[in-house]
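Novice: any chance you could fold what I've pasted below:
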Amino acid sequence: MEMKDAIDALSALAQETRLSLYRLLVRTGPKGLPAGEIALQLDVNPSTVSRHLAQMERAGLIRSWRVQRQVFYAIDWKGTEALLAFLTENCCKADPDVWCDKQSSNCRK
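Specialist: The predicted structure follows:
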């Protein structure tokens, strides 16, 4: 992930409704939720939710698909994984108690 993409993703999460939306979709899992249900569960105006969903999708954190007239949204796990990998790329290399060397599979729990 490039720095600009990480900034876009973090900016998308740096707002209360969008962060709540993201957490709701994490709990929901791969089946996702229709936009109207997201608005109901978050108690937010549907047009406001629509704007937030669009920003999060542009940031690569969620994905959408259409089933007849409804648009469903779910977490984009590849985008989330890319953001987490970017944020933790150099994590704890100086501390062997928490660092896991992926090449040698030498991990401490």
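
Novice: going forward, measure contacts and count neighbours with C-alpha atoms only.
Specialist: Noted.

Novice: I'd say residue 45 and residue 38 touch.
Specialist: No: at 9.9 Å, residue 45 does not count as touching residue 38 under the criterion of C-alpha atoms under 8 Å.

Novice: who's more crowded, these two?
Specialist: residue 38 (22 against 12; other C-alpha atoms under 10 Å).

Novice: next one: that one relative to residue 57, how far apart?
Specialist: 14 Å (C-alpha to C-alpha, to the nearest Å).

Novice: ok, now residue 30?
Specialist: 15 Å.

Novice: those two: who's more crowded?
Specialist: residue 57 (20 against 14).

Novice: this one next, for a side-by-side:
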Amino acid sequence: MDTKPAISALAALAQESRLAAFRLLVQAGPAGLPASKIAEALAIPPSSLSFHLKELSHAGLVVPRQDGRFVIYSANFDTMNALLAFLTESCCGGNPCTPVVQTTCGAAVSGI
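Specialist: This is a model prediction of the structure:
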């Protein structure tokens, strides 16, 4: 990941509601959640949630897909992992540090 996409992703996550939505989608795994369930779980009005999900989508952190009348959002684990790799690229002076572990949903996350 280059610097500009990393800044975009970090900026999108630097807001309480967007961070909560992203974390909820990471917990939901690749299946994702409908927007209505995200709004309900986070007690965010649908109009506000729509704005926050759009920001996360523009940063490449979430992916929307149409499922009938519903829009299902899921975390983009490739972007999440690229951001983690970017942030830890020079960790520990280039020496091996905390290993990356596999989560139950198949996304690698740092063990920090």
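
Novice: next, the mean deviation of whichever strand or helix holds residue 78 of structure 1 compared to structure 2.
Specialist: Using DSSP states H and E, residue 78 of structure 1 maps to helix 77-87. Its matched residues in structure 2 lie on average 0.7 Å from helix 77-87 of structure 1 after superposition (mean C-alpha distance after the TM-score superposition for structure 1).

Novice: buried sites along that helix?
Specialist: 77, 79-80, 82-83, 86 (16 or more other C-alpha atoms under 10 Å).

Novice: what comes into contact with that helix?
Specialist: For helix 77-87 of structure 1, the surrounding residues in contact (C-alpha atoms under 8 Å, 6 or more residues apart in numbering) are 1, 6, 9, 60-62.

Novice: at 10 Å what do you get?
Specialist: Contacts of helix 77-87 of structure 1 with the rest of the structure, by C-alpha atoms under 10 Å, 6 or more residues apart in numbering, involve 1-3, 5-7, 9-10, 26, 29-30, 57, 59-63, 88-89, 91.

Novice: just those residues: which are in helices?
Specialist: With DSSP state H as the criterion, helices contain 3, 5-7, 9-10, 26, 57 from among the contacts of helix 77-87 of structure 1.

Novice: the residues you listed: which two are farthest apart?
Specialist: 3 and 26 (23.7 Å; C-alpha to C-alpha).

Novice: settle it for me: which of the two has more neighbours?
Specialist: Neighbours were tallied for residue 3 of structure 1 and for residue 26 using other C-alpha under 10 Å; the higher tally belongs to residue 26 (16 against 11).

Novice: what sits against the more buried one?
Specialist: Contact analysis of residue 26 of structure 1 by C-alpha under 10 Å, 6+ apart lists 20, 32, 62, 74-77.

Novice: a markdown table for those, including distance to residue 96 of structure 1?
Specialist: Output for these, formatted as a markdown table (distance: C-alpha to C-alpha, whole Å):
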| residue | distance to residue 96 of structure 1 |
| --- | --- |
| 20 | 34 |
| 32 | 38 |
| 62 | 34 |
| 74 | 36 |
| 75 | 32 |
| 76 | 31 |
| 77 | 28 |
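
Novice: alright, that wraps it up for me.
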